[in-house]
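>>> All I have is the shape, not the residue letters:
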């Protein structure tokens, strides 16, 4: 199957779905399309609330595409790649609609950032999380503001330092990343659909105003995440990172 990003609107709910055959990893073209689709959904009057989901039954998102990252050969292209994640996070926080996250399986690196940038996130028991960036020679710089804002600096630091460990969905719920955890994907989907339909029936003006309240204090993120993308863009050129990524290619 080929990578895709789609927007489907049903009963005033906009379902934004992304997919990549390599465990839903995120190359730059998918990131760009995801950013554009979130903006499109936010501007579509037929969608009163948005659900962010990924295709497939297993991994929610494997983070950055290692195959693309290993080809980066200068700071400009490095910064540009990581700006892809920054732009998606910023599109989510500036979207006028509430975004519900639907996390069906494991999520790594930038995928954790996507979950953290939703306004309300539901998951299955299999949705463990890992911030593996330090182990490959970079760091979760771009997504850190979103993750720290959701689970706190202490939990963010723990995950960042223990970079080779998958933390359980129970940990993610305890720290506030997930609002609820379900035993099955069926149970997850039922809960997501019920919540989305309920929110879509509420006053859209009230939802929009609450979204502004939820994200108060993040007005500097356009600049902040660009600065973080520049840091990652430099570090990805290191010999350590290049050698490490070759093992995963």
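Yes, it's here. What you are looking at is a predicted structure, and each value in this text was computed from that prediction instead of being measured.
>>> From now on I want contacts and neighbour counts done on CA atoms only, so please keep to that.
Fine.
>>> can you map out the strands along this protein?
Applying DSSP state E to the chain gives strands spanning 4-10, 13-19, 49-54, 99-103, 107-108, 120-124, 129-130, 180-182.
>>> Export those strands as TSV, with columns for mean neighbour count.
What follows is the strands of the chain, written out as TSV (neighbours: other C-alpha atoms under 10 Å):
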stretch	mean neighbour count
strand 4-10	16
strand 13-19	23
strand 49-54	26
strand 99-103	27
strand 107-108	26
strand 120-124	25
strand 129-130	24
strand 180-182	19
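>>> Quick one, which of those strands gets closest to residue 203.
strand 49-54 (11.0 Å; C-alpha to C-alpha).
>>> Show me what that closest one is packed up against.
Secondary-structure packing of strand 49-54 (3 or more C-alpha pairs under 8 Å, 6 or more residues apart in numbering; DSSP states H and E): strand 13-19, strand 99-103, helix 185-200.
>>> the inter-axis angle of the longest one versus strand 49-54?
To tie it back to what came earlier, the one meant is helix 185-200. Put simply, helix 185-200 runs at 160 degrees to strand 49-54, going by axes from the mean of the first three to the mean of the last three C-alpha atoms, to 10 degrees.
>>> With the second one instead?
For strand 99-103 against strand 49-54, the angle by the same axes, to 10 degrees is 30 degrees.
>>> this is the other structure I want to compare:
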């Protein structure tokens, strides 16, 4: 598929989704939201894709919402704004819910919704020049749609600060509070992503999908008999599958598993 605001590069089992609006620092508008949603659907259906990397062309990952889009939204009715917000929410849910590992490759600005895009990915590799912010209150709005993903990454205590102050915070601070997984120099950004990708490609794809589903199902729940039973059912189902049999056999015979070849 071709997209107006995206370039998608394939290298083996890795698909890199490049936001391609460098002239506005990859700020997103209605078209970019539609394109990202469509790309997530296509990549989910592509069995040849094992890992998805989200990146931004140019000097910045994403400066957040396009100011022209925000201006249009401010003149819309509440019902029109609700329809717009639902599209954004659906896109973030599609990105977060991809049944394969996702990595945000972040350099420069990742502001507002750019922080949300990074948080919606499973992992973030950030250059040391990256800056993050939930800057919405500066414009009299709130980071509502991105909040589930940012809260998942940094927790409510840090969110209470950054959602209200709209401060920019560094990649080092983002790593300290849980948003960034790996912090590298700008020159090492692609190598840092590649290293993480290589680790991901050693895992069974169905097991990775099941691991994501496990986290979504168990996170935040009280540890009780019901949780214990659910985890037992999930591991039993996984162990009984062909992928587990292949993985264990490969380990015992000291050979790569089928998904690694």
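The structure has been received and is ready for your questions. Only a predicted model underlies this, so the values are computations on that prediction, with no experimental measurement involved.
>>> Check the offset of stretch 240-249 of structure 1 from the chain's centre.
In terms of C-alpha atoms, centre = their mean, to the nearest Å, the centre of stretch 240-249 of structure 1 is found 23 Å from the chain centre.
>>> Quick one: map residue 215 of structure 1 onto structure 2.
When structure 2 is aligned by TM-score structural alignment, residue 215 of structure 1 is paired with residue 216.
>>> What does residue 115 of structure 1 correspond to in structure 2?
In structure 2, the residue paired with residue 115 of structure 1 according to TM-score structural alignment is residue 118.
>>> what about its match, neighbour count?
Residues within reach of residue 118 of structure 2, counting by other C-alpha atoms under 10 Å, total 32.
>>> what does the one 3 residues further on give?
Residues contacting residue 121 of structure 2 under the criterion other C-alpha under 10 Å number 24.
>>> ok, now residue 175 of structure 2?
Neighbours around residue 175 of structure 2, by other C-alpha under 10 Å: 17.
>>> tell me the contacts of it?
Each residue near residue 175 of structure 2 by C-alpha atoms under 8 Å, 6 or more residues apart in numbering is listed here: 181-183.
>>> Turn these into JSON lines, including distance to residue 60 of structure 2.
Formatted as JSON lines, the contacts of residue 175 of structure 2 follow (distance: C-alpha to C-alpha, whole Å):
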{"residue": "181", "distance to residue 60 of structure 2": "18"}
{"residue": "182", "distance to residue 60 of structure 2": "17"}
{"residue": "183", "distance to residue 60 of structure 2": "16"}
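>>> nearest to residue 47 of structure 2, of those?
Proximity of those to residue 47 of structure 2 (C-alpha to C-alpha) peaks at residue 181, which lies at 26.1 Å.
>>> Matching the closest one against structure 1, which residue comes up?
If you follow residue 181 of structure 2 across to structure 1 using TM-score structural alignment, you land on residue 179.
>>> surely its match meets residue 118?
No: look at residue 179 of structure 1 against residue 118 with C-alpha atoms under 8 Å: they stay out of range, at 11.1 Å.
>>> Number of residues surrounding residue 98 of structure 2?
When neighbours are defined as other C-alpha under 10 Å, residue 98 of structure 2 has 20 of them.
>>> residue in structure 1 matching it?
Aligned partner of residue 98 of structure 2 by TM-score structural alignment: residue 95.
>>> Not counting sequence-adjacent ones, nearest residue to residue 177 of structure 2?
In space, and not counting its chain neighbours, residue 177 of structure 2 is closest to residue 154: 5.5 Å by C-alpha to C-alpha, 6 or more residues apart in numbering.
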